[in-house]
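> No sequence on hand, only this structure:
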C-alpha cells in the first residue's frame, strides 16, 4: 500500500493544478451573467456551484473515449465566454427560461451535426490549426495581463502590490521550471500559485469570506429556474455560439493531438463534438451553461509534460466535488487575482508556443501560407485589442465579431480555402 501513496499524492497534485488553472475562468462566466440579469444571491450561488460540477461532468465525458462520443485526449472543459453576451441578451429580452430552452436545443443540434462537422477536417490543415492555436494564445494574453494587474476596472489596477504578486508568481514558476526535476517541475504552476497566495496573505490580499459564507452541500436540480421556453431567435443564437465553440475546440484538439503525438482523424472529431453536445444538453437540464475546451489547460500540459488522461479524470472528479461542496470550491476564490494572472501568463504563453511549434511543420516558403498566418493572426489580435471594431454591425453578429479567437480562426479557415483551394479538394484530404 505504501508504494501507491506517493503516486496517488502526485496524481492528486497534478489534478488540482488543472482545477486551479481553469477555476477562475469557469467561475467568472456565471458571475458576470448572474449579476447582469439580476439573480438573487441564492440563485447565483446555485449557478456557480452547478456550473463547476458540470464542468467536471463535461470534462469526464470528453476524456472518456467510446464508440459514440469522447475525444479521448487530456482536455478540460469549462463555461464558454462566447456565450456570455448572448445569454444576457436572451435573458433580458425573452426570459431565463428561454436561455435554457435554447441551450438544450443547441446541445442536441451539436450532437446531430457532429458527423457532418467532422467531415470538414480537410479545412483544418496544419497551417490553419497552427494559426488557430497561436491566435488562441495571443488573444488570451490580455486576460492574463489584466488579472496580473488586479482585474479590469479594479481601483488598485496596476498597483505595485498587484504587479509584485503577479510577477513574483511568474518568477517562482520560471525558477521551478529551470531548476526542478521530475514531479516538482511538473507542478510548477500549482507551486507558483501556492507561494503567490502565501505572499499575497502578507499583503492582505487573501479573503476567506466566500469560504465562510458558502454552504457545505449543494445538489443539482432539474429546471431550477423553471420550465424551459423555446423561441426561434434564442435557439438560433445559442446554436451559433455552440458552432463557434466547436471551431475553438477543433484547434485545441489538434494542439493536444500534437502534444500527445496522436493523429486526429475525422472520427475523433465526431466523438469530440458529440461529447461537447451531450455536455451542453446535460448542463441545460440542470441550468448550467454551454461548454468549450479550455486553452489554459493545454498550456499547462505543455509546461508540465504530463499527458495522462488519468490526471484529467482526477481533475474532473475534483470539479464535481467542488460543485457539490461549495465551501471547498470557495477556497479557490481566495487566490488573489494577480497570482492567477501571473500563472496564466505562463500558460497562455505556452499555448502560443504550441501553435508556433505546429506552424514550424508548415512550408512557410510558400507565400500563400505566409499570408494565411499573417492576416489571421493580425485579425485575431486586432479584434482583441479593438473589441468595438464591428460594434456598428447588427447585435446578433456580435457572437462572431466580438471574439478575437473566433475572428482569427474563421479568417484562417476562409483564407486557407481561398489560397490553398487545390489541397482542400484533393481526394487524399477528404
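Ah, there it is. In this text the structure is predicted, and so the values were computed from the model without any measurement. Numbering: from 1, shown residues only.
> From now on I want contacts and neighbour counts done on CA atoms only, so please keep to that.
Will do.
> so what does the biggest helix by length in the chain touch, helix or strand wise?
Of all the segments of type helix in the chain, defined by DSSP state H, the longest one is helix 4-36. Using 3 or more CA pairs under 8 Å, 6 or more residues apart in numbering; DSSP states H and E, the elements in contact with helix 4-36 are helix 41-63, strand 77-79, helix 84-93, helix 188-202, helix 295-304, helix 309-324, helix 337-359.
> then this one, side by side with the first:
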C-alpha cells in the first residue's frame, strides 16, 4: 500500500491546532494591515474599518480552507496554503473610491472575480513556461522584498514617531529571532517545528513589562459580529474601474502561480495544470466574496510559504485549521483584537527568519537551472534587478498612470513577468539559439559542463 504524500497526511488534532495557530499568528498583521491602510486612505471611521477587518478575516479563512481542502473539482489547489488580503489591489481600490465611490470599488471587484475565474484555466496552461529558472528568480525576489517588510515591523513605519527605531524594539526582535533559531536548529521533533510559535509566545511575554502589549482594543471590541452584505450599498460597475480590477487579478495570478509552484517545490508535490487552475479559481472566488462582504482580494501569503519550508510541516489539514480559526476571528472581533495585540517587533523578529528562508529556497531552486549558460544568467540578473527596483526605490513609478502602477509597483509581479518573458524569448524561440551560437564559451564554463 502506497503511503500518502506528506501534503495529505492528517496529524493528531493537538498538532493540527498548534501548527494552525502558528500560521495565523504569522500572517495576521499582514492581513489586517490592508483594511487599516485602505480605511485610512478612504476616510472611513473606526467602526467601519472594524467591519472591513472582520470581513477580511472571514474571506481569508474561507479561501484558505478552499485552497487547503478543495471545493470538489472546481476550486482549491489542495496544498498547505494560507491566503490573505493583497496589497496589489490597494492603489486601484483607493483611486476607484476617490473617483467613483465605494460601491464602485466592490462592484468592480465582483466583475474582476468573474474575469479571474474565466481566465484561470487558460492562465494555468502556460505553467510549462515557469521552469526553475523563472520560479527560482521570483522566489529570490519575494524573499528579499519581504525582508524589508520585517524590518518595517521592527523599527516602525513613521520616522517622526518617537519610538521609531527604538533600540529596545530592535533588541526584542533579536531575542525573538534567536529563540526561533535555537528551537528550529537545536530542537528535536515537534519542538523544532513549533520554534516559530514558541518564539512568538516568548516575545509577547517579554513585551508585557516593556508596555508594548496593548489590550485596550480587546475589551472595546464586540464578542460576536458578522460582516454585512453590500455594506456600502448596491454595487456599481464603471468601465475604467472594472478594467483596473481585472488587471489586478492578472497580477495576483502571476504571484499566486509562482507561490503555488514554490509550495510544490518545497513539499515535493508535483503540480498538474488542473491543480494550478483550481488554485487560481480560488483567487477569483476571493474577489467575488470580497465584493459581496466588502473585503479584499486574497493571494497566497509568502511568509506562510516560508513557515512551511522552515517547519517542514507539509499537511494541508494544518492550513485548513488555520482557515477555520480565521473564520472564527472574523465572526468574533474580540478574539481578532487579541491576536492583533501581538507587538509588531515580535512578528518582525520571526519574519526575518521566514522571509529569508524564501530567498534561500529561491537560490536553491536556481541551482537546478544552468547558470553557466550566460543567457540564463542574464535572464536571472535582469529579472532580479527589475523586480527589486520598486522595493528599493520607493516612489519610482508614482508619475506613471494609475493602471500602470498596479504592475510596476509590485516587485514580485515585475520579476515574474520579466523572467517569464525573457525565458520565453531566449529558451523557446530561435532567438535563443542565435544568442547562444554567438557566444564563445570560456574555458571555465566549458570545464563546468564536463
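Received it, and whenever you're ready, just let me know what you need. A quick note: this is a predicted structure, and the numbers were derived from the prediction, not measured.
> Got a TM-score for the two of them?
Scored against TM-score structural alignment, normalised by the length of the first structure, the superposed chains reach a TM-score of 0.95; 421 aligned residues with a CA RMSD of 1.7 Å.
> closest to residue 148 of the first structure out of the helices and strands packed on helix 4-36 of the first structure?
Set against residue 148 of the first structure and scored by CA to CA, those come closest in helix 337-359, at 3.8 Å.
> which helices and strands sit right next to the helix or strand following the closest one?
Going down the chain from helix 337-359 of the first structure, the next helix or strand is helix 367-385, by DSSP states H and E. Applying 3+ CA pairs under 8 Å, 6+ apart, one finds that helix 367-385 of the first structure contacts helix 126-148, helix 404-419.
> which residue numbers in the first structure go with stretch 125-144 of the second structure?
Matched against the first structure by TM-score structural alignment, stretch 125-144 of the second structure falls on residues 119-138.
> Give me the buried positions along that stretch.
121-138 (16 or more other CA atoms under 10 Å).
> quick one, what contacts the counterpart of residue 163 of the second structure in the first structure?
Residue pairing (TM-score structural alignment): residue 163 of the second structure is matched to residue 156 of the first structure. With contacts defined as CA atoms under 8 Å, 6 or more residues apart in numbering, residue 156 of the first structure is in contact with 150, 162.
> Also residue 375 of the first structure?
The contact partners of residue 375 of the first structure, taken as CA under 8 Å, 6+ apart, are 411-412.
> Aligned counterpart of residue 186 of the second structure in the first structure, please.
Using TM-score structural alignment as the criterion, residue 186 of the second structure maps onto residue 179 of the first structure.
> so how many other residues sit close to its match?
9 (other CA atoms under 10 Å).
> gap between residue 41 of the first structure and residue 214 of the first structure?
From residue 41 of the first structure over to residue 214 of the first structure the distance is 11 Å, taken as CA to CA, to the nearest Å.
> next one: residue 224 of the first structure
Residue 224 of the first structure is 19 Å from residue 214 of the first structure, by CA to CA.
> for residue 159 of the first structure, same thing?
Relative to residue 214 of the first structure, and taking CA to CA, residue 159 of the first structure is found at 30 Å.
> Residue 377 of the first structure too?
In terms of CA to CA, residue 377 of the first structure sits 42 Å off from residue 214 of the first structure.
> What is the burial count for residue 44 of the second structure?
Residue 44 of the second structure has 14 neighbours, counted by other CA under 10 Å.
> quick one: which helix or strand includes the counterpart of residue 405 of the second structure in the first structure?
Structural alignment (TM-score structural alignment) places residue 405 of the second structure against residue 398 in the first structure. Taking DSSP H and E as the criterion, residue 398 of the first structure maps to helix 398-401.
> Contact partners for the closest residue to residue 130 of the second structure other than its chain neighbours?
Among residues not flanking residue 130 of the second structure along the chain, residue 420 sits closest, at 6.7 Å (CA to CA, 6 or more residues apart in numbering). Residue 420 of the second structure sits next to 129-130, 134 when contact means CA under 8 Å, 6+ apart.
> how about residue 420 of the second structure, what's its partner in the first structure?
Match for residue 420 of the second structure (TM-score structural alignment): residue 413.
> which stretches of the stretch 101-250 of the second structure form helices?
Ranges of helices within the stretch 101-250 of the second structure are 102-124, 132-155, 167-186, 190-193, 195-207, 216-220, 239-267, based on DSSP state H, counting those that start in this stretch.
> Using CSV, lay out the helices and strands packed on helix 367-385 of the first structure together with distance to residue 370 of the first structure.
Listed next are these as CSV, based on distance: least, CA to CA, whole Å:
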stretch, distance to residue 370 of the first structure
helix 126-148, 9
helix 404-419, 10
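> So which of those is nearest residue 89 of the first structure?
Of all these, helix 404-419 sits nearest to residue 89 of the first structure, with 19.4 Å by CA to CA.
> Buried residues, that closest one. List them.
Residues 404-417 are the ones in helix 404-419 of the first structure that count as buried (16+ other CA under 10 Å).
> Pull up the gap between residue 64 of the second structure and residue 322 of the second structure, please.
In terms of CA to CA, residue 64 of the second structure sits 8 Å off from residue 322 of the second structure.
> So for these two, which residues contact both of them?
residue 82.
> Have a look at those two and say which one is more surrounded.
residue 64 (34 against 30).
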